[in-house]
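Chemist: curious how this folds, go ahead:
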Amino acid sequence: MKYRQLGATGLKVSVVGVGTWQFGGEWGRTYEQGEADAILGRARELGINLIDTAECYGDHLSESLIGPAIRHNRSEWVLATKFGHHFHRPFERTDVYDPADVVRQLELSLKALQTDYVDLYQFHSGPDAAFDSDALWDTLNRQVEAGKIRHLGISIGSNRNIHQTSKATAVGAQAIQVVYNRLDRAPEEEVFPSCLEQNLGVLARVPLASGFLSGKYKPGTHFGSDDVRSRRDAAEQDRLLREVEEIGRTEVPAGVDMAAWALAWCLKHPAVTAVIPGCKDVAQVEANAAAVALVATGHPQDA
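Modeler: Now for the predicted structure:
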C-alpha cells in the first residue's frame, strides 16, 4: 500500500480507501456484521486505513456495521463520516443542517461507530445557503475543540461547487470530497486548483463511476429497483457505457484490469490524495487495493 498526507491535517491515509455506502442497503443487497467484518478485516491486512461513511447510509446503518468491525483497532483507522441528512427509507432523505441537530447527528454517529471521535467530519452535499451559516461552523469548530472531531471536511454535492471549495479554509475545513473519475473530470477546472492553492486533502468518490469503469457492464444493462443505479436515465447510462468501451479499447493497456487502471488514473492528479471506491465483498477490496501497483511515486502528497 502507498500512503499520502491528507492536505494539512497531518493524517497519513492509504491512497485506496473503503467507501461504505453499500452497507446502507441501497446498492442491491444488505449486509450482515460478519460480511462487514470480513471486508474491513481484509482491507486492514492489505494496508488500507481509510474508511468513508455517512449518517444517511441507512440511518447510521453503515456506521453501525463499521463500529464493531474496527472497535479493537480503532486507532489504526482514519475514519471519515458526514452530516446533514436524515434517512427515512431507501432513496428518501431530508436535509437538516441546523447546528443543534448536527450535534445530535454527531452523537448518533459516534454511538454507531463505537468511538469517541471521528477523524474527518464532512458537510454532506448541502446547499450553499446551509453552508454559509456561521453558526453551523462555529458549532462544528467547538466540537473540534472538544475532541469529538479531529478535522472538518466538505463533501461537495456538485463537483463544480467552487463556492464551498473556495471557502474551506475560512470555515476551518481541511479536506474536500468530490466525484472524480475518468468519465467525469469537472473538478479539474476549478475545484482542484482551489484545493491545491489551499493545501486541502482531496478524497475522490465514485472513482469507478458507480462501477461502470470496472468494464463489466455493457450498454443495455438494467439494475434492480433496490440499486441506486436503477434511478439513472437509461439513455445517459448507455452513452456512458459506450464511452467506457471506447476507453477500454484506446486507453487501458493490454492485460491491465480496467478497475485498477481507473483508480490509478484518479490518483495521478496532483490534487487527489486518495480514492474511496465502494466494495461489495472481499474480492472487490483486493481488486481495489491492487491498483496501488499502477500508482507511481513522486506525488506531492506522498507520505
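
Chemist: every contact and neighbour count from this point should use C-alpha atoms.
Modeler: Noted.

Chemist: ok, residue 214 to residue 183 distance?
Modeler: 12 Å (CA to CA, to the nearest Å).

Chemist: helices of the stretch 151-300 of the chain, residue ranges please.
Modeler: 162-166, 168-171, 191-198, 234-250, 258-267, 282-289 (DSSP state H, counting those that start in this stretch).

Chemist: which of those helices sits most buried?
Modeler: Neighbour counts (mean count of other CA atoms under 10 Å) averaged over each of the helices of the stretch 151-300 of the chain peak at helix 258-267, with a mean of 24.

Chemist: run this one through as well so I can compare:
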Amino acid sequence: MKYRQLGKTNLKISEISLGTWQVGGKWGSGFDDQKAENIINTAIDNGVNFIDTADVYEAGLSEKAVGRVVKSRSEEIFVASKCGRQINPHVSEGYQPDVLQKFVEDSLKRTGLETLDLIQLHCPPTDVYYRPEIFERFEKLKDQGKIRNLGVSIEKVEEGLKAIEYPNVSSVQIIFNVFRQRPKELFFKEAAKKDVGIIVRVPLASGLLTGKFDSSTKFEEGDHRNFNREGEAFDRGETFAGLNFEKGLKAVDELKALFPEQQNLAPLALQWILQFSEVSCIIPGASSVDHVKSNLSVYDLPPLSQKKTEKMNEIYEKYIKQDVHQRW
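Modeler: Below is the predicted model of the structure:
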C-alpha cells in the first residue's frame, strides 16, 4: 500500500481506500453484518487506513459495521462519514445548522466513536454552497471535539469550486474516472492551490469499468443501476458516471482490445486515476472480499505507459466526452 496526504489535514491515507455504500451486500439486497465486517477487515489487513461511509448507507447499518471493526483493530484507521441526505425533501431550506449537528451526533452514536476524522456534506443542493452559516457550524463541531475535518461530496465541478472558497473545507469527494475526466482540468488545479484533498468516488463507473458487464447483464430491482439510469431517483451522474449503458459497453470493448491480456479492467481504471498527484485517495466500493482484492491488485500491474494512457483518453474523446463532459 502507498499513502498520500489528505490536503490540509494531518491525515496520511491509503491511496486505495474503501467506500462502504454496498459493503454489506450488493446494491438492492439485504445487509449482512458478517460480510460487511469481513470486507472491512480484509481492507485493513491489506493496508487500507481510510474508510468512507454515510448515515444513509443501509439506514445506518454501514456506519455501525465500520465502527465495530475500527474499534476492534489496533491500527489507526481514519473514518469519514457524510450527512445531509436524510433531509426530505432534499432541498436547501432543509439544511439547517442544528439539523446537521444532530446528524453528526447520531453518526457518532452509531459508530461508537468519540470523533469523526472527516464529516462531509453529502451532495447537497447547489444553493447550500452559498450559505456560510452551514459551513460555520462545523467549526463549532470541531471545537466540541466531534469532528476533526470538514469536507464535501459533490455532483458538479462548479459546486466543488464554490465549496473550496470556504477555508475550513479540507477535502472534496468527486466522481472521477476514465469515463468522467472533466475534474482533472480546472478543479484539480484550484484544489491544489488551496491544499484541498481530493477523494475520488465512483472510480469504476458503477462497475462498468470492470469490463464484466455486457448487453445481457441484469441488475436487481433495488439496484440503482436498474432504476436510476435516467436520474429517476437521484443525480444521473451517480449511475454509470452518467453514461448511457450501451454506449459505455462499446467504450469498454475498446478498452478490452487495448488490454487483451487483462481479464479484469478494474485495477487498470484505478491505475489511470492514481497518475494524478492531486488525488489523495480513491474509495472504490466492495460487496465481497474478492472486490477488495481486485481493487488492491492495482499494485501488481506494471506502470501504465504514456501510449496506453493516451489511447484510454482517446476512447473517452470518441465515445463519452460529448455526452458527459459539460454536465458534471
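
Chemist: redo the helices of the stretch 151-300 of structure 1 as JSON lines? Include distance to residue 224 of structure 1.
Modeler: Shown next, in JSON lines, are the helices of the stretch 151-300 of structure 1 (distance: least, CA to CA, whole Å):
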{"stretch": "helix 162-166", "distance to residue 224 of structure 1": "34"}
{"stretch": "helix 168-171", "distance to residue 224 of structure 1": "38"}
{"stretch": "helix 191-198", "distance to residue 224 of structure 1": "34"}
{"stretch": "helix 234-250", "distance to residue 224 of structure 1": "13"}
{"stretch": "helix 258-267", "distance to residue 224 of structure 1": "22"}
{"stretch": "helix 282-289", "distance to residue 224 of structure 1": "20"}
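
Chemist: out of those helices, which is closest to residue 275 of structure 1?
Modeler: helix 258-267 (6.9 Å; CA to CA).

Chemist: check the offset of the closest one from the chain's centre.
Modeler: 15 Å (CA atoms, centre = their mean, to the nearest Å).

Chemist: how about residue 230 of structure 1, what's its partner in structure 2?
Modeler: Counting by TM-score structural alignment, residue 230 of structure 1 lines up with residue 226 in structure 2.

Chemist: wait, what's in contact with that match?
Modeler: 218-220 (CA atoms under 8 Å, 6 or more residues apart in numbering).

Chemist: could you do residue 203 of structure 2 as well?
Modeler: 175-177, 269-270, 273, 282-284.

Chemist: correct me, but residue 117 of structure 2 touches residue 78?
Modeler: Yes - counting by CA atoms under 8 Å, residue 117 of structure 2 sits close enough to residue 78 to count as a contact (5.8 Å).

Chemist: all helices for the stretch 1-150 of structure 1, in order.
Modeler: Under DSSP H, counting those that start in this stretch, the stretch 1-150 of structure 1 gives helices at 33-45, 61-70, 99-113, 128-131, 134-145.

Chemist: skip the chain neighbours and tell me the closest residue to the spatially most central residue of structure 2.
Modeler: With distances taken as CA atoms, centre = their mean, the residue of structure 2 nearest its centroid is residue 201 (2.4 Å). Once flanking residues are discounted, residue 201 of structure 2 sits nearest to residue 175: 4.9 Å by CA to CA, 6 or more residues apart in numbering.

Chemist: which residue in structure 1 lines up with the one you found?
Modeler: Aligned partner of residue 175 of structure 2 by TM-score structural alignment: residue 179.

Chemist: that match and residue 27 of structure 1, how far apart?
Modeler: Applying CA to CA to residue 179 of structure 1 and residue 27 of structure 1 gives a distance of 17 Å.

Chemist: can you check residue 183 of structure 1 too?
Modeler: 20 Å.

Chemist: more crowded one of these two?
Modeler: Taking other CA atoms under 10 Å, residue 183 of structure 1 and residue 27 do not tie; residue 27 has more neighbours (21 against 17).

Chemist: rewinding a little: in CSV: the contacts of residue 226 of structure 2, plus distance to residue 41 of structure 2 and neighbour count.
Modeler: CSV is the format used below for those (distance: CA to CA, whole Å; neighbours: other CA atoms under 10 Å):
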residue, distance to residue 41 of structure 2, neighbour count
218, 30, 11
219, 27, 14
220, 27, 13
